[in-house]
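A.B. asks: Coordinates for the following, if possible.
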Amino acid sequence: MREKLDKLKEQVTEKLDQINSLENLDELRIAILGKKGELTSIMKEMGNIAAEKRAEFGKAANEVKEKIMENFDIKLAALKTRIKEEKMKTEVLDITLPGKKQNVGTLHPITQTMGMLRGIFLEMGFDVMDGPEIEQTYYNFDALNFPKDHPSRDLQDSFYIEDDLLLRTHTSPMQIRYMLEKKPPFRMVSLGKVYRSDYDITHTPMFHQMEGLMIGEDVSFANFKALLTSMVRRLFGEDRAVRFRPHFFPFTEPSAEMDVECGVCHGKGCRSCKNTGWLEILGSGMVDPNVLKEVGIDPTKYQGFAFGMGMERVAMLKFGIDDIRAYYENDVRFLDQFK
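C.D. replies: Model prediction:
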C-alpha cells in the first residue's frame, strides 16, 4: 500500500512539470485529490488493512497528501507569476486616456432635509428623540385630546394593526412619551416615518414628520412664532416670506398653520401650491391644557407650544420639487441632482 502512495507522489510530480495552464492544473487536482480521485481511492482501502497497521498507513497517507498539495500550490503560484509576466509584456497601457468616472452616491433629499433641521434645533438647545412606528391609540390619539369620533381614527384614514394598535399617523406620540418622563421646563423634537391613507402629488401613504415641543412657565405664542420664523429663515434664506393662519388642532389651543412662500413659483402660483403662491409647512399652537393634565403637568403653572411638519413638504420647498412622488420612484436621474 505504501508503494502505491510513493508511486502516486512521483506521478504527480512528473505531471506537474508538464502542466502549462491553470485549467490543466485544476483538472489534475480533481483527478488526484477529488472525491473520485486517485489518492481518495487509495485512502478508501484503509479498511482492508489490519487494525494494527492502520495508524501507520494513515500517517503515511497524510504525509503524501500534504506533499502533493504543497506541490500543487507551488505550481499554481508559478503559473500565476508567468501569466502576469506575459500579460505585462503584451499589454499596453495608454496613460493619456482619461480616467474612469467614479459614480459617487449622495444622501436622499429627505435625509438631507432632516439632517439640516436636526442641526438647527440642536443648536437651539432641543433634545432630539425617536420612538416606535407601531403605536398605541392612547399615545397616538387619546392623550393628545383626539375625540373618539375624530376623522383620523377612521379605518380609511389610518392603518390599524389591532383595535388599539396602529401605524402612527404623526410623530406627536413622542411628545406624550417625553412629557410623561420629564419635568418642565424642557424642549424637544422628534423625527421619523408616519403613515396615513393618502396618495397624490403632495401626499404619500408613508412620509416623514418632525414634531417639536417647548414647555415652561413663561413660554408664549410670540415665542413660538419667533422660533419657527427663525427656523424657516435659516433653512430657506432670510428673504423667504412666511405667514400664520388660524386653524384648529385637538391638542393645541390657540392653533395656527404656518405657510411658506412656494419655492417652485416664488409666490406666483403653480400646481405645487395650487396656484396660491403659498405652501402649508406645519401646524402649530399652544399646548391644550387637557394634554398637559393628561401627562401630569399643571396647566396653571406651565404652558408651551407644539408644532409638526412634513419633511417631504419641507424638502419640496428647499429644493424646488413639484411632485412628492418623485422621492420614492428611485429614478437615479432625479437623485443625482442632490449630490
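
A.B. asks: drop to CA atoms for contacts and neighbour counts, all remaining ones
C.D. replies: Will do.

A.B. asks: can you map out the helices along this protein?
C.D. replies: 2-18, 22-33, 38-44, 51-90, 109-123, 137-140, 173-181, 221-236, 289-294, 311-319, 332-335 (DSSP state H).

A.B. asks: Next, the structure of the following sequence, for comparison with the previous one:
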Amino acid sequence: MNEIISKINSSKNLEELDKIRVSLFGKKGLITQEFSKLKDMPNDEKKEFANNLNRKKDELNSAISIKKNELELIDLQNKMKAESIDVTLFNEERSIGALHPVMITMDKIIEYFLSQNFSIENGPLIEDDFHNFEALNLPKYHPARDMQDTFYTDDKRLLRTHTSPVQIRTMEASKPPIRMICPGAVFRRDFDLTHTPMFHQIEGLVVEEGDKVSFANLKYTLENFLKYMFGDVKVRFRPSFFPFTEPSTEVDISCIFCKGSGCRVCSHTGWLEVLGSGVVDPNVFRQVGYKNVSGYAFGLGVERFAMLLHCIGDLRSLFEGDLRLLEQFK
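C.D. replies: Reported below is the predicted structural model:
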C-alpha cells in the first residue's frame, strides 16, 4: 500500500498519474480484482474484507486526487508562464484622432458665451438676398456689397457670406430680450494666405427693449471675452464702417507674440485686428418690425482666432488635411 502511494506521489505528469489510476481501478485493475474475490468468500469474512478494501480504496483515491490537483496547478502555472507578456515593455504608439484646431477654437468660444447666458442659434447655408443683404441695411446696388464676393446659385439664392442672416431670422421669430451667438460656415470667393472660399464665423447679437443696451455694454463684453481667449492683453476699439451697425468699430488686441513692441506678425504696429462690432443700426430693427429697442452685434472669424492661438502661419493649412499639422493636436 505504501509503495503504491509513493508511486502516486512521484508521478511527474497527469498522463503518468492516470495510468496508475487505471492500473488500480480499471476493469483489470488491482483494486477491481480484489473486489471480485468477495463472491467466493465465506459470508463471515466478506464484511471485514470489504471494509479493509474500501478503506484502501478511499486512501488511494484521496492520494490520486491530491496529486492530480497538484499536477494541474503546475500545468496551469507553466501555461501562464509560457503565455505571459511583459506589460512594462513599450508598445508601438497607436494612432489616435483629435479635434481639428478650428473646432477646438470654436468650442472654446462657444463655451465662453454659453457661460454668459447666450443661446446658440443656427440657420441655412443657402440664403435669399433679403436675409443675407437687404435686411442688414445692404439694398441692391449698395457699394458695400462689393466687400463680400458672393457665390450665387441663381438670381435669388446664394451661399451665405456671413452668419448675420441667422440674427435676422432669430429676430423675425422672437421678441426681445435676445442674447445669442450663431456659429457656422460661410462662403466667399476668395483664396490666399488669409482667406479661403469656406471658413467659419461666430456672430453675436444682444437686443433689449428701450435704451438698456449701449456701446459700453458691448465694450465690456468684448474686453472680457478677448482676455478669456488670449490672456492679459490690451484691447482697443477703432472707428470703422459696417452697414448693419452704427457706430461701428474694429477691435484690436495687443500682439500676443511681441507683447505690443512690434514684430512681423503685427506688421510692427503692436496690434492685431481680431473682430468687428457695433451698435445695431435702427434700419435693421425696422426690417424685422422691432420698435423702441436697442442692441449691439459683433462678429469674428474662427480661423483667425485659431491661427493666433496655435501660431499657424497660413490659413489654407487648416483645410489641407496635412497630418503633420493635425497630429500636433492629439
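
A.B. asks: tm score of chain vs chain?
C.D. replies: Superposed pair, TM-score by TM-score structural alignment, normalised by the length of the second structure: 0.70. Supporting alignment: 248 aligned residues with a Cα RMSD of 2.2 Å.

A.B. asks: quick one, which of the helices of the first structure is packed in tightest?
C.D. replies: helix 311-319 (a mean of 22; mean count of other Cα atoms under 10 Å).

A.B. asks: Show me what it packs onto, helices and strands only.
C.D. replies: When contacts are defined as 3 or more Cα pairs under 8 Å, 6 or more residues apart in numbering; DSSP states H and E, helix 311-319 of the first structure packs onto helix 109-123, strand 206-216, helix 221-236.

A.B. asks: Apart from its neighbours in sequence, what residue is nearest the most centrally placed residue in the second structure?
C.D. replies: Centre of the second structure computed as the mean C-alpha position; nearest residue by Cα atoms, centre = their mean is Leu99, 6.0 Å away. Spatial nearest neighbour of Leu99 of the second structure, chain neighbours left out: Phe329 (7.0 Å); criterion: Cα to Cα, 6 or more residues apart in numbering.

A.B. asks: could you measure the aligned residue in the first structure for the one you found against His108 of the first structure, distance?
C.D. replies: In the first structure, the residue matched to Phe329 of the second structure (TM-score structural alignment) is Phe338. For Phe338 of the first structure, the distance to His108 of the first structure (Cα to Cα, to the nearest Å) stands at 7 Å.

A.B. asks: for Leu317 of the first structure, same thing?
C.D. replies: 15 Å.

A.B. asks: same deal with Arg196 of the first structure?
C.D. replies: Counting by Cα to Cα, the separation of Arg196 of the first structure from His108 of the first structure is 22 Å.

A.B. asks: So for these two, which sits in the more crowded spot?
C.D. replies: Legend: neighbour count by other Cα atoms under 10 Å for Arg196 of the first structure and His108, higher for Arg196 (19 against 14).

A.B. asks: against the first structure, where does stretch 51-71 of the second structure fall?
C.D. replies: Against the first structure, stretch 51-71 of the second structure falls on no residues (TM-score structural alignment).

A.B. asks: ok, now stretch 162-177 of the second structure?
C.D. replies: Going by TM-score structural alignment: stretch 162-177 of the second structure matches residues 170-185.

A.B. asks: Kindly check the end-to-end length of the matching stretch for me.
C.D. replies: 23 Å.

A.B. asks: Touching that stretch from outside, list them.
C.D. replies: The contact list for stretch 170-185 of the first structure (Cα atoms under 8 Å, 6 or more residues apart in numbering) reads 129-131, 135, 139-141, 143-144, 188, 190-195, 209-217, 295-296, 302, 308.

A.B. asks: Can you tell me what the residue nearest to the centre of the second structure aligns to in the first structure?
C.D. replies: So, by TM-score structural alignment, Leu99 of the second structure is matched to Leu107.

A.B. asks: Check whether that match really touches Gln337, as I assumed.
C.D. replies: No: assessed by Cα atoms under 8 Å, Leu107 of the first structure is found out of contact with Gln337, at 10.8 Å.

A.B. asks: Tell me how far the match of Phe329 of the second structure lies from Lys193 of the first structure.
C.D. replies: 21 Å.

A.B. asks: more neighbours, these two?
C.D. replies: Remark: of Phe338 of the first structure and Lys193, Lys193 carries more neighbours, 19 against 13, as counted by other Cα under 10 Å.

A.B. asks: Just give the nearest non-adjacent residue to that one, would you?
C.D. replies: His208 (4.3 Å).

A.B. asks: and the gap between the residue in the second structure that Met311 of the first structure lines up against and Asn54 of the second structure?
C.D. replies: Aligned by TM-score structural alignment, Met311 of the first structure pairs with Val302 of the second structure. Noted for Val302 of the second structure: a distance of 89 Å to Asn54 of the second structure, by Cα to Cα.
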